[in-house]
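A.B. asks: I'd like to go over a predicted model; first the sequence, then the structure.
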Amino acid sequence: MFSRGQLIFAGLFLVCFIIAAIVMYRRDAALHNKMYKGSYRVLIVFLLFVAALFAIKYYLKH
């Protein structure tokens, strides 16, 4: 399916990508806390909206 070289490249790329993402997140963590304070409320409302859509779909189907 994949050659050995492709698998090695994919593994190295994945490891490097994860390390870079962690480093960048830690570097920007203080800024995120300051700029996006209270953003969890938006996430909760969005999840409630999606749950309501599924409930409506289930209710109308039965």
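C.D. replies: Arrived safely.

A.B. asks: going forward, measure contacts between C-alpha atoms and count neighbours the same way
C.D. replies: Noted.

A.B. asks: Please pull up the helix or strand immediately following the strand or helix carrying residue 10.
C.D. replies: For residue 10, the host element (DSSP states H and E) is helix 4-35. Downstream of helix 4-35, the next assigned helix or strand under DSSP H and E is helix 39-61.

A.B. asks: Which elements pack onto that following helix?
C.D. replies: Helices and strands touching helix 39-61, as assessed by 3 or more C-alpha pairs under 8 Å, 6 or more residues apart in numbering; DSSP states H and E, are absent.

A.B. asks: Which positions in that helix come out as buried?
C.D. replies: Across helix 39-61, burial judged by 16 or more other C-alpha atoms under 10 Å covers no residue at all.

A.B. asks: Put this next to the previous one:
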Amino acid sequence: EVRGGRSQEYLGPLHRLQENMRVRIEVAGILKQMRIENIKHKYEAEEQAAHQNFRSEKWLSYESLKEEILE
């Protein structure tokens, strides 16, 4: 019966293992998506910080140059 795949001693644990495997695969997929989303958010935050820093430095340079011209 075990070799034929019909034994309850075999099928019960097999079904539990298959269910555990399905759940683990589902959880792993969700975790992967969340990690990818987290990486995207970190990238967007870094990009925004870089743009803000650039604009700030540009404005400071402009103001410094303006002060030099006015002196």
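C.D. replies: It's in. Predicted, not measured: the structure shown is a model, and the values here were computed from it.

A.B. asks: Let me see the TM-score of these two.
C.D. replies: Between these two chains, after superposing, the TM-score reads 0.44 (TM-score structural alignment, normalised by the length of the first structure); 35 aligned residues with a C-alpha RMSD of 2.7 Å.

A.B. asks: what angle do the helix holding residue 10 of the first structure and helix 39-61 make?
C.D. replies: With axes from the mean of the first three to the mean of the last three C-alpha atoms, to 10 degrees defining the directions, helix 4-35 of the first structure sits at 110 degrees from helix 39-61.

A.B. asks: Which positions within helix 4-35 of the first structure qualify as buried?
C.D. replies: Per 16+ other C-alpha under 10 Å, helix 4-35 of the first structure contains no buried residues.

A.B. asks: Can you give the distance from whichever helix or strand residue 43 of the second structure is part of to the centre of its chain?
C.D. replies: Here residue 43 of the second structure sits within helix 8-70, counting by DSSP H and E. Its chain's C-alpha centre and that of helix 8-70 of the second structure lie 4 Å apart, by C-alpha atoms, centre = their mean, to the nearest Å.

A.B. asks: Kindly provide the distance from residue 48 of the first structure to residue 55 of the first structure.
C.D. replies: Remark: distance between residue 48 of the first structure and residue 55 of the first structure (C-alpha to C-alpha, to the nearest Å) = 10 Å.

A.B. asks: go on, residue 45 of the first structure?
C.D. replies: Taking C-alpha to C-alpha, one finds residue 45 of the first structure at 15 Å from residue 55 of the first structure.

A.B. asks: Tell me, how many residues neighbour residue 41 of the second structure?
C.D. replies: 12 (other C-alpha atoms under 10 Å).

A.B. asks: brain fart, residue 14 of the second structure
C.D. replies: Neighbour count of residue 14 of the second structure, defined by other C-alpha under 10 Å: 13.
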